[in-house]
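**Student:** mind looking at a prediction? Sequence and model below.
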Amino acid sequence: MEILKTIFEFIQNQVLGMKWLNETIGTLLSMIGIDVQTRFGGSIQFFIYDVIKITILLCVLIFIISYIQSYFPPERSKKILGKFKGIGANFISALLGTVTPFCSCSSIPLFIGFTSAGLPLGVTFSFLISSPMVDLGSLVLLMSIFGIKVAVIYVVMGLVIAVIGGTLIEKMHMEKYVESFIRNAKHVDIDSPTLVVKERIQYAREQVVETFRKVFPYILVGVGIGALIHNWIPAAWIESILGSDNPLGVIVATLVGIPMYADIFGTIPVAEALLAKGAQLGTVLAFMMAVTTLSLPSMIMLKKAIKPKLLFLFFVICTVGIILVGYLFNALHAFLII
């Protein structure tokens, strides 16, 4: 057991967490005369380390996930979902969301396609909730910073929100609140061509380039904010707002995160810095969930597809679910963060 624990810690700290990279950057900065113990030097070290680490993880993860995703084009996903009924369909839909795009704005077109294809509305909403919140990338990135227990529970709770949210919408029979151009769309089943391994690799490479160009600015902004929080904002200030002494910290973090727009790669550096400054784990994760799932741009896009009453219901279900998950993680903070 001790050997397995050592191996696991090595993978988490040196492979995923890349602590060696942080130490190397600190050494190099010291060699050129930058004191990493100062706020300025510490900010530079944090920024360079996190940008390089997240970029490496981003490219590797996008390649792997895109390769997997090449087996699940929209037509095949629709056929898979069509084989299941009830809550099982919601669960499978939520799982499919984990191998699709990294933010809500890019998953909305797939949601529209599934809905217009005649899939149950609750099933498509389970997909819409899961896709930006609990993709496979978030699992690995969360493991690299918060550890495997936090990452696994985060993904499980995200799937729970997606399944419950989709099931509630299905039970309330909200189909009439989908815009008519989607409900009445004519759908033609076209079998996707079978790709060979070489074509799947090429597809994955193209996705790496395309997604990296789209996501990298958010990484820079997110890491920049993280460096600012990590080295310049007093810990006492963070603790007073997002720490254990403020019972409304989860709600504040959720409401602050909603108007923002970023993906998991841009929000994790901010979450990492907030946690290091004394914010509660659940409060930080609630902020991440709100940013990735309920961003203002995605709400504007979604409004084109569904009517205000259904949009409001989706917003309330996600917000309440995120807040409850935040308080659950806060209750488990001492157990999960050692």
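**Tutor:** That came in fine, so what should we check first?
**Student:** every contact and neighbour count from this point should use C-alpha atoms.
**Tutor:** Will do.
**Student:** which ones are touching the residue nearest to G278 when sequence neighbours are not counted?
**Tutor:** Nearest residue to G278 in three dimensions, chain neighbours excluded: E239, at 5.1 Å (CA to CA, 6 or more residues apart in numbering). Residues near E239 by CA atoms under 8 Å, 6 or more residues apart in numbering: 245, 277-279.
**Student:** by neighbour count, which of those residues wins?
**Tutor:** Ranked by neighbour count (other CA atoms under 10 Å), the contacts of E239 have A279 at the top, with 27 neighbours.
**Student:** that residue and G243 touch, don't they?
**Tutor:** Yes. Here A279 reaches G243: they are 4.5 Å apart, a contact under CA atoms under 8 Å.
**Student:** of the contacts of E239, closest to W232?
**Tutor:** K277 (10.4 Å; CA to CA).
**Student:** surely that closest one touches W232?
**Tutor:** No. K277 is beyond contact range of W232, at 10.4 Å (criterion: CA under 8 Å).
**Student:** which residues do the two both contact?
**Tutor:** Counting by CA under 8 Å, 6+ apart, nothing touches both K277 and W232.
**Student:** next up, the contacts around V221.
**Tutor:** Neighbour list for V221: G266 [criterion: CA under 8 Å, 6+ apart].
**Student:** and it, how close does it get to G282?
**Tutor:** 23 Å (CA to CA, to the nearest Å).
**Student:** A further structure is provided below for comparison with the first:
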Amino acid sequence: MQRMEFIQDEVLRMTWLSHLLRLALEKLGLNVDSRIGGSLHFFLYDCVKITIYLCVLIFFISYLQSFFPPERTKKILGHFRGLSANLVAALLGTVTPFCSCSSIPIFMGFTAAGLPLGVSFSFLISSPMVDLGSLVLLSGIFGIRIAFVYVLLGLCLAVIGGVVIEHLGMENEVEDILRGLPVVEQDIPTLSFKERLSYAKEQVKTTFRKVILYILVGVGIGSLIHNWIPKAWVLSLLGAKNPFGVILATLVGIPMYADIFGTIPIAESLLLKGAELGTVLSFMMGVTTLSLPSMIMLRKVIKPKLLGIFIGICVVGIILIGYLFNALQTVLPL
């Protein structure tokens, strides 16, 4: 039990980093308990913590990704049929890109290669919502049990969403541009250990340059919420007294564009201000799964009817998961 608490507090939450930065700011004469000092402490702590997470997780996950290039993933999925194919697609989505915009080109390749449409959508739902990075990041903020339940429910949503789309027979709702994409059969590259390490290092650099702005903006918003927005405001909108808080959080999150790294500090601040757990997680799911830029990209390859069904399935699923987490919040304490 003590070992688990140590991992939770010192490794995942990096409590030691919070204490270290607090001492450093106090040495500089700043009162960390004041609004300005508290905002600066929150900003520095979350920026450093998320940057460490970012580099370590992307390196590790990119190394795993080197074993699953699109060609190999397509071949793996081609061996499964029915529900098992949706489940494998959802699981493979956990070791692929961190944001929905990065997942769409892979989704296009799967669909153009002739994989069942529902299987491709199971991958598309799972990839940005329940990647391995989200498991570790959520463990650091909300605890290991909550993180595992989140990932499990996210996988369930991905499988169910794909199965529903498959049974609706939406193959004709794919744009001609996707049907006309050439399918190029390539040999699956065999990389050496050094080449995999080099690939992982390059992915860290590339991804860091792409997401650092979102991290800074997300942490900045989080520090403002944490130290400047009255708790009563958050409670009235996203607390237990508002039965529509989950719906509101989901709808607010959808137009935003950020990955899990930029969303975490906002979610953390809302939770500390009294927002319910499921409401916060619904906000995160809305941002990472249904961002406006990714929906615009997706519209270029699927017709409005299919896009509407996909959005509808995700929105309903995210809202249901949010309410379920709110109901379980007493059973799954932070």
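**Tutor:** Received, thanks. What you are looking at is a predicted structure, and each value in this text was computed from that prediction instead of being measured.
**Student:** can you tell me what the residue nearest to G278 of the first structure aligns to in the second structure?
**Tutor:** Using TM-score structural alignment, the partner of E239 of the first structure in the second structure is L235.
**Student:** give me the element that match is part of.
**Tutor:** Element membership for L235 of the second structure, per DSSP states H and E: helix 231-238.
**Student:** after superposing, tell me the mean distance of that helix to the first structure.
**Tutor:** Between helix 231-238 of the second structure and the corresponding residues of the first structure, superposition yields a mean separation of 0.6 Å, by mean CA distance after the TM-score superposition for the first structure.
**Student:** list the buried residues for that helix?
**Tutor:** Along helix 231-238 of the second structure, these residues count as buried under the neighbour rule (16 or more other CA atoms under 10 Å): 231, 234-235, 237-238.
**Student:** the helix or strand hosting L83 of the second structure vs the first structure, mean deviation?
**Tutor:** Using DSSP H and E, the element containing L83 of the second structure is helix 82-92. Here the mean offset of helix 82-92 of the second structure against the first structure after fitting is 0.4 Å, by mean CA distance after the TM-score superposition for the first structure.
**Student:** off-centre distance for that helix?
**Tutor:** 19 Å (CA atoms, centre = their mean, to the nearest Å).
**Student:** give the aligned range of that helix in the first structure.
**Tutor:** Counting by TM-score structural alignment, helix 82-92 of the second structure corresponds to residues 86-96.
**Student:** gap between L152 of the second structure and F325 of the second structure?
**Tutor:** Taking CA to CA as the measure, L152 of the second structure falls 12 Å from F325 of the second structure.
**Student:** trace L139 of the first structure over to the second structure, please.
**Tutor:** Match for L139 of the first structure (TM-score structural alignment): L135.
**Student:** nearest residue to its match in space, please, no chain neighbours.
**Tutor:** Closest to L135 of the second structure by CA to CA, 6+ apart is A147, at 5.5 Å.
**Student:** which strand or helix spans that neighbour?
**Tutor:** Judged by DSSP H and E, A147 of the second structure forms part of helix 144-167.
**Student:** and I300 of the first structure, how many neighbours?
**Tutor:** Neighbours around I300 of the first structure, by other CA under 10 Å: 12.
**Student:** repeat that for M174 of the first structure.
**Tutor:** Using other CA under 10 Å, the number of residues around M174 of the first structure comes to 17.
**Student:** to which residue of the second structure is it aligned?
**Tutor:** M174 of the first structure maps onto M170 in the second structure, by TM-score structural alignment.
**Student:** thought its match was touching L306?
**Tutor:** Yes. The pair M170 of the second structure and L306 passes the contact test of CA under 8 Å, sitting 6.7 Å apart.
**Student:** one step back: and the alignment partner in the first structure of the residue nearest to L135 of the second structure, how many neighbours?
**Tutor:** Superposed on the first structure with TM-score structural alignment, A147 of the second structure falls opposite A151. If you count neighbours by other CA under 10 Å, A151 of the first structure ends up with 19.
**Student:** OK, contacts around A151 of the first structure?
**Tutor:** Contacts of A151 of the first structure (CA under 8 Å, 6+ apart): 138-140, 142-143.
**Student:** now do the SS call for E185 of the second structure.
**Tutor:** For E185 of the second structure, the assignment made with DSSP: H, G, I helix; E, B strand; the rest coil gives coil.
**Student:** what lines up with I164 of the first structure in the second structure?
**Tutor:** Mapped onto the second structure by TM-score structural alignment, I164 of the first structure lines up with I160.
**Student:** quick one: what's aligned to A249 of the second structure in the first structure?
**Tutor:** In the first structure, A249 of the second structure lines up with A253, judged by TM-score structural alignment.
**Student:** relative to M288 of the first structure, how far out is that match?
**Tutor:** 9 Å.
**Student:** ditto for K307 of the first structure
**Tutor:** For K307 of the first structure, the distance to M288 of the first structure - CA to CA - is 26 Å.
**Student:** now do A271 of the first structure
**Tutor:** 7 Å.
**Student:** give me the common contacts of the two.
**Tutor:** With CA under 8 Å, 6+ apart, A271 of the first structure and M288 have no common neighbours.
**Student:** so which helix or strand takes in the nearest residue to the match of A249 of the second structure once chain neighbours are set aside?
**Tutor:** Excluding the flanking residues, the one nearest A253 of the first structure by CA to CA, 6+ apart is F287, at 4.9 Å. Assessed by DSSP H and E, F287 of the first structure sits inside helix 281-293.
**Student:** which strands and helices sit next to that helix?
**Tutor:** helix 121-133, helix 249-257, helix 264-276, helix 308-331 (3 or more CA pairs under 8 Å, 6 or more residues apart in numbering; DSSP states H and E).
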